[in-house]
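Colleague: have a look at this fold, sequence not included:
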């Protein structure tokens, strides 16, 4: 897939959510509709490719974090920052559109999110083994992260709170890593 098309589509998504029109994309790219459809078969395929692009970029950056010679706490903070930064474009409307109009992509995204929580759990386990963190029940932590990440992506919550998913995750990571105690 042509990265130029994906980046242009991401710009359209920022403006119109997933309700952007392919004709708008052709205008942004300064190409004809025929030329666009030679590159991408349909809008459904484009959405699929965009999700792939975002996940692949994330996976490359994640790999460098995991392989870095950093304290585990720094790895976790870097990982959470990567996650919130990588998906900051995904606001409440995009999640709602993805869930309702592109359910197979929503399913892929949900599986991806669960895998990333598993990566975070591996990093936490590493921190416990290296005695950088105290021993906690990782099963409870895993379930909390799974349920919370799903709950934070709910359109009703995001709309009521006037947050993007990324902003909600930043607040969650602040609570998890810095607690509630006023220092």
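Modeller: Sure, I can see it. Being a predicted model, the structure only gives us computed values, none of them experimental.
Colleague: please count neighbours and contacts with C-alpha atoms only from this point.
Modeller: OK.
Colleague: could you point out which element follows the helix or strand harbouring residue 143?
Modeller: Residue 143 is part of helix 138-152 when elements are defined by DSSP states H and E. The helix or strand immediately downstream of helix 138-152 is helix 155-161, counting by DSSP H and E.
Colleague: what's downstream of that next one, the next helix or strand?
Modeller: Toward the C-terminus from helix 155-161 - assigned by DSSP H and E - lies helix 165-178.
Colleague: and that following helix, which residues are buried?
Modeller: By neighbour count on 16 or more other CA atoms under 10 Å, the buried set for helix 165-178 is 165, 166, 167, 168, 169, 170, 172, 173.
Colleague: before we go on, here's another structure to hold up against the first:
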């Protein structure tokens, strides 16, 4: 029975990973037929594991953000990084993780799967670890005083806007490049300090 449970978990994870790949290639409008073809399984097998595409998308969101939070936790608990380095590393989780880069296709959920999009927004607005780092940076003098509520809004809205596929295509820029620029501007501003 335990072996059976492990196999089910393994199969579900395979399906989630394949669905993430489909999302990256075709967007959120991929079909269950597309996914079955990619996996080399029947549609029935898919529906035995996920009762609907909505349930599968819920699982993708959960997996996606749980992975991000685990990476974030590792960075925060790394004693070899300064506060500034931790903030930079956290900001670069998306650009440095090829699969996580598919968040640029998540924006399509807003139109086609609004309930699932609400879950994406809820995850994005979980800000406690970052807020803790910012407060630490203020205490140790690495960061200047700023309104953390405004900063949070700026970062989240920037990520959401930059992840919009039409923006990236129109400006001929990758999400990785866009997020790198965003992090640089937010952490260092536009003013050139003397000696730079």
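Modeller: Good, I have the coordinates. Every value quoted in this text rests on a predicted model; they were computed, and no experiment measured them.
Colleague: can I get the buried residues of helix 165-178 of structure 1 in JSON lines with distance to residue 145 of structure 1?
Modeller: Converted to JSON lines, the buried residues of helix 165-178 of structure 1 look like this (distance: CA to CA, whole Å):
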{"residue": "165", "distance to residue 145 of structure 1": "14"}
{"residue": "166", "distance to residue 145 of structure 1": "15"}
{"residue": "167", "distance to residue 145 of structure 1": "16"}
{"residue": "168", "distance to residue 145 of structure 1": "13"}
{"residue": "169", "distance to residue 145 of structure 1": "10"}
{"residue": "170", "distance to residue 145 of structure 1": "13"}
{"residue": "172", "distance to residue 145 of structure 1": "10"}
{"residue": "173", "distance to residue 145 of structure 1": "10"}
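Colleague: which two from the residues you listed end up farthest apart in space?
Modeller: By the measure CA to CA, 165 and 173 form the most distant pair in the buried residues of helix 165-178 of structure 1, at 12.3 Å.
Colleague: you'd agree residue 145 of structure 1 is up against residue 117?
Modeller: Yes. Here residue 145 of structure 1 reaches residue 117: they are 6.9 Å apart, a contact under CA atoms under 8 Å.
Colleague: show me what contacts residue 43 of structure 2?
Modeller: When contacts are counted by CA atoms under 8 Å, 6 or more residues apart in numbering, residue 43 of structure 2 touches 32, 33, 36.
Colleague: mind listing what the residue nearest the centre of structure 1 touches?
Modeller: Centroid check for structure 1 by CA atoms, centre = their mean gives residue 87 as the closest residue, at 3.8 Å. Contact analysis of residue 87 of structure 1 by CA under 8 Å, 6+ apart lists 165, 166.
Colleague: which one is the equivalent of residue 58 of structure 1 over in structure 2 nearest to, not counting chain neighbours?
Modeller: Matched by TM-score structural alignment, residue 58 of structure 1 corresponds to residue 68 in structure 2. Taking CA to CA, 6 or more residues apart in numbering, and ignoring the residues beside it in sequence, residue 68 of structure 2 has residue 93 as its nearest neighbour in space, at 7.1 Å.
Colleague: name the helix or strand for that neighbour, please.
Modeller: With DSSP H and E as the test, residue 93 of structure 2 turns up in no helix or strand.
Colleague: what does it correspond to in structure 1?
Modeller: Residue 93 of structure 2 maps onto residue 82 in structure 1, with residues paired by TM-score structural alignment.
Colleague: kindly report the same for residue 184 of structure 2.
Modeller: Residue 184 of structure 2 maps onto residue 174 in structure 1, by TM-score structural alignment.
Colleague: rewinding a little: quick one: contacts for the residue nearest to residue 68 of structure 2?
Modeller: 68, 71, 72.
Colleague: from residue 178 of structure 2, how far out is residue 148 of structure 2?
Modeller: 22 Å (CA to CA, to the nearest Å).
Colleague: cool, thanks, talk later.
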